[in-house]
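Novice: quick one, fold the following:
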Amino acid sequence: MTTRIEHLVTSGQFSLDGGTWDVDNNVWIVGDDHEAIVIDAAHDADAIAEAVGDRRLTAIVCTHAHNDHIDAAPALAERTGATIWLHHDDLPLWKQTHPDREPDAWLVDGQTIEVGGADLRVLHTPGHAPGAVCLYDPGLATVFTGDTLFQGGPGATGRSFSHFPTIIDSIRDRLLTLPPATKVLTGHGDATTIGAEAPHLQEWITRGH
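Specialist: Prediction:
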C-alpha cells in the first residue's frame, strides 16, 4: 500500500504572552488507505477528521505545544481514539491551552513512529519551544519541521519559552545534516528543501543578533 502525505490548511488564532494573532496552519496527514497519523491538529477537528476519512487514526503528533498547533488535538483524539504525542519539555506550554487534559504519550528523541509504510524518526529540536520536535522519514525524503525551520529561516524566538541560539543549534546540528534533497514541510507557509535553506545559516545567525 502506497504511503502518501496529505496537506490541509486550517485557520484560527495563536495566543501567547498576552497577544493574539490570526494564523493559517499546515496540518499534515501521513499514511496509506488504512491508517494514518496527523501532525499538528490545528484549529478544526471536524475538517481534520473529514480529511482522515474512514482510515484508522493511530496518533496525533504535536511538533510543539503552542496553542495553534494543539488546540484541536483533544477533540480529534476523542472522536477517533488516536493517541496524542508530545515531547515532555513542552508540557508547561500544553497546560496553558489544555490544563485539564495531558497528552497520552511522550515523544523521545530518536524514537520511530510507524504508520502506513512510513517510518518517522523523532528529532528533538528545541529553540522555538523547549519540546519542539521534527519528524524525518528517509524513505519519503521528507522532514516535518513544525515551526523550527521555514522557507527563509528559523521559527520565531521572541516570546516566552523560546531561545534563538538554541534554535540555530538545532537547525545546524539536526536538520542541515540531512540530505540536501530532503523536502521540508513546515507548520505554516510553503515547503522548501534542506539544500535551499542550508547556505543561509550564517546569514540567519547574523540577522538574529
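Novice: hey, let's count contacts and neighbours off CA atoms from now on
Specialist: OK.
Novice: can you give me the helices for this protein?
Specialist: In the chain, the helices defined using DSSP state H lie at 45-52, 67-70, 73-80, 91-97, 164-170, 194-197, 201-208.
Novice: just checking, what packs against the second one?
Specialist: Counting contacts by 3 or more Cα pairs under 8 Å, 6 or more residues apart in numbering; DSSP states H and E, helix 67-70 packs against strand 4-16, strand 19-31, helix 91-97.
Novice: show me how far that helix is from its chain's centre.
Specialist: Put simply, helix 67-70 sits 10 Å off its chain's centre (Cα atoms, centre = their mean, to the nearest Å).
Novice: what sits up against that helix?
Specialist: Helix 67-70 is contacted from outside by 12-15, 23, 25, 40-43, 62-64, 93-94, 96-97, using Cα atoms under 8 Å, 6 or more residues apart in numbering.
Novice: from the helices of the chain, which stretch is densest packed?
Specialist: Most buried of these by mean neighbour count (mean count of other Cα atoms under 10 Å) is helix 67-70; its value is a mean of 24.
Novice: now the other sequence, so there's something to compare against:
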Amino acid sequence: MTAIVQNLVTSGVFELDGGTWDVDNNVWIIGDDAEVIVLDAAHDADAIADVVGDRTVRAIVCTHAHNDHINAAPELAKRTGAPILLHPADRVVWDLTHPDRAPDGDLADGQRITVAGTGLTVLHTPGHAPGAVCLHSPDLGVLFTGDTLFCGGPGATGRSYSDYPTIVKSIRERLFSLPDDTIVRTGHGEGTTVGAEKAASSGWPAA
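Specialist: Modelled structure (predicted):
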C-alpha cells in the first residue's frame, strides 16, 4: 500500500528577532492505517494527536527549526515516543525555542525515510534557515518544501540565519531538477508544482 498524505492546518505565533506574527501552518501526516511520520509539528499537539489516532508515529520530522514549525514537537514526542529529527545545521535555531530539549536524531542530505512502504529523500536546502530541508517522494510525486519554496517563490530571508542567494541556489539546484509535475506541499498556504514555480522564477530578484 502506498502512503497517503493528510494535511492539518494549525494556528499560532511565529517569533524571531523580537517580532511576532500570527501564522497558519501546514502539518503533513504521511503514512497508512498503521504508521505515519509527522512533518512539522506546529502549535497544537492535541490536534495533531487527534489526526494520528492510534497509529504509530515513526518520526517527527522538522523541515527547519523556526518556532512555528517545532513548538509542538516535544509534547507530541512525549505522547507518541517518536524521535524528533532535525538537520544539525539548524540546532542554533532550535535552541531559541527549546534550549533544554535536544532533537533525538539528525537529518542528512540524501537520507531516505520510509513509512508505509513509501520512501522520502531528504534534500538539504539552506537559505530560509541553515538546516532547512525538503522531503521528496518519487512514489507519491510530491515534494514537501517547508518554508523553502512556496506558491509564488522562495521563502522569506529577511531575518536572522537566512540568506537570499543561498535559498535561490538551493531551489534552482536541488528542487528545479525534479520533474515539472512534482506536486509541492508547502509549510504555509496553498500548494503548487515544481514546473509552475520554475516558469515563474525568471521574475525573481537577482540573487
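Novice: for the two chains, what TM-score is obtained?
Specialist: Overlay of the two chains. TM-score (TM-score structural alignment, normalised by the length of the second structure): 0.99; 207 aligned residues with a Cα RMSD of 0.8 Å.
Novice: ok so, going back, any chance of TSV for the helices and strands packed on helix 67-70 of the first structure, columns distance to Pro74 of the first structure?
Specialist: As requested, these are arranged in TSV below (distance: least, Cα to Cα, whole Å):
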stretch	distance to Pro74 of the first structure
strand 4-16	16
strand 19-31	15
helix 91-97	11
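Novice: which of these sits closest to Asp147 of the first structure?
Specialist: Evaluated with Cα to Cα, these place strand 19-31 nearest to Asp147 of the first structure, the distance being 10.1 Å.
Novice: and the closest one, what does it pack against?
Specialist: Counting by 3+ Cα pairs under 8 Å, 6+ apart, the packing neighbours recorded for strand 19-31 of the first structure are strand 4-16, strand 35-39, helix 67-70.
Novice: quick one: contacts for the equivalent of Val168 of the second structure over in the first structure?
Specialist: Residue pairing (TM-score structural alignment): Val168 of the second structure is matched to Ile168 of the first structure. The contact partners of Ile168 of the first structure, taken as Cα under 8 Å, 6+ apart, are 127, 154, 205.
Novice: any idea how far Ile168 of the first structure is from His34 of the first structure?
Specialist: Plainly put, Ile168 of the first structure is 38 Å away from His34 of the first structure if you go by Cα to Cα, to the nearest Å.
Novice: go on, Val184 of the first structure?
Specialist: In terms of Cα to Cα, Val184 of the first structure sits 25 Å off from His34 of the first structure.
Novice: next, count neighbours for Ser177 of the second structure.
Specialist: Per other Cα atoms under 10 Å, the neighbour tally for Ser177 of the second structure reads 12.
Novice: for the one 10 residues further on, same thing?
Specialist: The local packing count at Gly187 of the second structure equals 27, with neighbours defined by other Cα under 10 Å.
Novice: which one is it nearest to, not counting chain neighbours?
Specialist: Spatial nearest neighbour of Gly187 of the second structure, chain neighbours left out: Gly146 (4.2 Å); criterion: Cα to Cα, 6 or more residues apart in numbering.
Novice: again, but for Leu57 of the first structure
Specialist: Closest residue to Leu57 of the first structure apart from its sequence neighbours, by Cα to Cα, 6+ apart: Ala36 at 5.0 Å.
Novice: one more: Ala156 of the second structure?
Specialist: Closest to Ala156 of the second structure by Cα to Cα, 6+ apart is His128, at 6.1 Å.
Novice: so the one you found sits against Phe150, correct?
Specialist: No. His128 of the second structure is beyond contact range of Phe150, at 11.6 Å (criterion: Cα atoms under 8 Å).
Novice: overlap in contacts, these two.
Specialist: Joint contacts of His128 of the second structure and Phe150 (Cα under 8 Å, 6+ apart) do not exist.
Novice: more crowded one of these two?
Specialist: Legend: neighbour count by other Cα under 10 Å for His128 of the second structure and Phe150, higher for His128 (29 against 23).
Novice: show the contacting residues for that one.
Specialist: Shown in contact with His128 of the second structure (Cα under 8 Å, 6+ apart): 147-148, 155-157, 161-164, 167.
Novice: now with 7 Å, please.
Specialist: Going by Cα atoms under 7 Å, 6 or more residues apart in numbering, His128 of the second structure touches 147-148, 155-157, 162-163, 167.
Novice: what is the most widely separated pair among those residues?
Specialist: Farthest pair in the contacts of His128 of the second structure (Cα to Cα) is Asp147 and Asp163. Separation: 12.9 Å.
Novice: and these two? Which one has more around it.
Specialist: Neighbours were tallied for Asp147 of the second structure and for Asp163 using other Cα under 10 Å; the higher tally belongs to Asp147 (23 against 18).
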